[in-house]
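In: show me the folded form of this:
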Amino acid sequence: MQIGSVSLAGRLVLAPMAGVTDRAFRQVCREHGAALTVTEMVSTKALCYQDKKTPALLALGEGEHPAAAQIFGHEPETMAEGARIARAVSGCDMIDINMGCPAPKIAGNGDGSALMRDPALAARVIEAVACAVNVPVTVKFRKGWDEQSQNYVEFARMAEQAGAAALAVHGRTRAQQYSGAADWEAIRAVKQAVSIPVAANGDVAEPEDVLRILDATGADMVMIGRGALGDPWIFERANALLATGVCPPLPPFAERIDTAVRQIELAAAYKGERVAMLEARRHVNCYLKRQSGLKAFKTRICALERLEELYHLAEELKQTVQDG
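Out: Take a look at the predicted model:
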């Protein structure tokens, strides 16, 4: 797979998710077969105003290439300058522009999915960013603002003409947020309308869904978001299914818990134990999503404060669930 000058070793991409796809989680997903990872979205205004916390979100892991840095905003000049800073700070191989985030605090400021309501401004943003950096620029967007304004095909053509090297399409409108079914036919229409690579996004929870969405959309790549939470193996299992037609099983529960612990250890090394343990409350619970009868453990996970507590809890979990 080729995006501009960047070659990918596979077709599966880890979607950017605010507060989720930090360096630790991206590293684990890369180790399990994600061909491309994308940072959490960062504000170009924050970058331009030299906010001290923002650059940390752009830090890539050792050997995390190819990788994209995702930026958001709606002012062409600020987006261009922010893209230059993001590229310099991270050493990323691509810049991804968020034009799909439905969160009120993002869209309400004219950023994210709000740009789908102003394609002319979106075009100026893409052109400005593409001219500002010497790496491929990609764009992630949705079907449209709501059911009455679905402009995904026109928006995709505009993005290509403005200089986008690839597109990622989430098959829902901004109004849907993450509810209802993703419209894979809309993604197919985008793929047929442009000549650049297209990543399909939405309702990919199992390896078999990768085959289904590729078949339904004709897309070049699959971008996996929530389906990867607590399940980085979705990438290697889907890769195997694509290559051989056979989907390997999930690893034993003990191995899955060990991976959860390792992810939190990496997070602690990158951002400190206190922050990592607060975030562990969500991440570790995600690793238990396929296992029933662990309600008491899930409650305890939400009170974790130290790595030592996580180590003890992990051993208890492995003793409780012994599936070989």
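
In: going by C-alpha atoms from here, please, whenever you check contacts or count neighbours.
Out: Fine.

In: quick one: the strands in this protein?
Out: For the chain, the strands defined by DSSP state E occupy 2-3, 6-7, 12-14, 36-38, 42-43, 67-72, 94-99, 137-142, 166-170, 198-201, 221-224.

In: what comes into contact with the third one?
Out: So that's strand 12-14. The contact list for strand 12-14 (Cα atoms under 8 Å, 6 or more residues apart in numbering) reads 26, 29, 33-38, 221-225, 228, 235, 239.

In: likewise for the second one?
Out: Applying Cα under 8 Å, 6+ apart, the external contacts of strand 6-7 come out as Met1, Pro66, Asp93, Pro136.

In: would you do the same for the sequence below? I want to compare the two.
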Amino acid sequence: MKIGTFEVWPPVVLAPMAGVTNTPFRTLCREQGGGLFVSEMITSRALVERNPKTMAMIRFGEAETPRSLQLYGVDPETVGNAVRIVAEDGLADHVDLNFGCPVPKVTRRGGGAALPYKRELLRSVLRAAVTNAGTLPVTMKMRKGIDDDHLTYLAAGRIAVEEGLSAITLHGRTAAQNYGGSADWDAIARLKEAVPEIPVLGNGDIWTAGDAVRMMTHTGCDGVVIGRGCLGRPWLFRDLDGVFSGAPGSAVPTLGEVATMMRRHAGLLVEYFGREAQGLLDFRKHVGWYLKGFTVGAGLRRDLATVSTLAELGDHLSRLPAGQPWPGLAADAPRGTSAGRTRVHLPDGWLDDPADRAVPVDAELDISGG
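Out: Take a look at the predicted model:
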């Protein structure tokens, strides 16, 4: 798979996930297999304003190439300025634009999954990004639409081609679905038929390497984007490497091997944040994902999920039954949130005129990370 001038093999992309796909997590995934590994969401306004916390988030490992950065924005001028800074300051090698986030604080400002409904505003944002990107490839990630009555993905796909994007990712759900129900792989197939000029990547309900193959066979898409499936399971990228190289197999680490990965992850987070307490605080959310399916007592799970030092973490991990085998289907099942959403929060009058290109007041978030 080719994105701009970059060859991506295997055709696998780590989805940007707020609070998850920071440098330590990307490092763990990259050590397991190949592909393209995207940063957490960076807001265009915060980048343009050189917000210290945002600038600190724009960090890549020394061996990380290409460096892939996801930007969120609603205002074409702000997005264009942010992309120009990325290009001129050499902050990344690839820019992905977020039009898929369903979080209320994003959609109520007209951003994320809400924005493609405004076709001309979408076009303006894409044009500003591509114009200012120089030689950097620009891609976008989107959903099917706001809800089943307001589907936008086919029109948005054509606009993306016309404005010179290098690839499109489609999550086969609407914003109203959030992460509930099943991803619509047929929609991914329809998008691929509608935009044969550029790569289309599929996202949604890929929990195993076999799922990735099934999606590509079913839809004809050019690659897959892995999100919740790798939470607490960076070795999924090892499985994906294998299945695309013709050597399929499944990583089945023992609980002891999982514990070793947990120690490494926590250590990398401490280095990344520069403070042990902050690194361990960030690590806590990963504990449940790492232990999914394993037989671990509630008390030990609670102890691991409340650690505040590496020494404390090591003591608790040593209490795990190291020889316990991989639990199979119990661990390969869906992970992460699966909640639906009955209502999508939108700016007042957002659905009145899809051709309106006006930028909502206070559309631009000033904090990165979703």
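
In: closest to Glu77 of the first structure among the contacts of strand 6-7 of the first structure?
Out: Proximity of the contacts of strand 6-7 of the first structure to Glu77 of the first structure (Cα to Cα) peaks at Pro136, which lies at 18.0 Å.

In: quick one: contacts for the closest one?
Out: Counting by Cα under 8 Å, 6+ apart, Pro136 of the first structure makes contact with Ile3, Gly4, Ser5, Val6, Asp93, Met94, Ile95, Ala130, Ala164, Ala165.

In: and those residues, which are buried?
Out: Buried members of the contacts of Pro136 of the first structure, scored by 16 or more other Cα atoms under 10 Å, are Ile3, Gly4, Asp93, Met94, Ile95, Ala130, Ala164, Ala165.

In: and these, which is closest to Ala243 of the first structure?
Out: Distances from Ala243 of the first structure to those, taken by Cα to Cα, are shortest for Ile3, at 21.2 Å.

In: wait, the closest one sits on Pro197?
Out: Yes - between Ile3 of the first structure and Pro197 there is a contact under Cα atoms under 8 Å: 6.9 Å.

In: which two of the contacts of strand 12-14 of the first structure have the greatest separation?
Out: The distance between the two most remote of these (Cα to Cα) is 18.7 Å, for Val38 and Asn239.

In: just how off-centre is the longest helix belonging to the first structure within its chain?
Out: Ordering each helix of the first structure by length in residues (DSSP state H) puts helix 253-271 first. Centroid separation for helix 253-271 of the first structure versus its chain: 19 Å, with Cα atoms, centre = their mean, to the nearest Å.

In: buried ones in it?
Out: 253-254, 256-257, 259-261, 263-268, 270.

In: on that earlier part again, any common contacting residues for Ile3 and Pro197 of the first structure?
Out: Both Ile3 of the first structure and Pro197 are in contact with Ala165, Ala166, where contact means Cα under 8 Å, 6+ apart.

In: okay, now the counterpart of Gly73 of the second structure in the first structure: neighbour count?
Out: In the first structure, the residue matched to Gly73 of the second structure (TM-score structural alignment) is Gly73. Residues near Gly73 of the first structure, counting by other Cα atoms under 10 Å, number 25.

In: which non-adjacent residue is nearest Gly73 of the first structure?
Out: Asp111 (5.0 Å; Cα to Cα, 6 or more residues apart in numbering).

In: next up, the contacts around that neighbour.
Out: Contacts for Asp111 of the first structure were tallied using Cα under 8 Å, 6+ apart; they are Phe72, Gly73, His74, Met99, Cys101.

In: so how far is Phe273 of the second structure from the alignment partner in the second structure of it?
Out: By TM-score structural alignment, Asp111 of the first structure lines up with Gly111 in the second structure. Going from Gly111 of the second structure to Phe273 of the second structure by Cα to Cα, to the nearest Å gives 29 Å.
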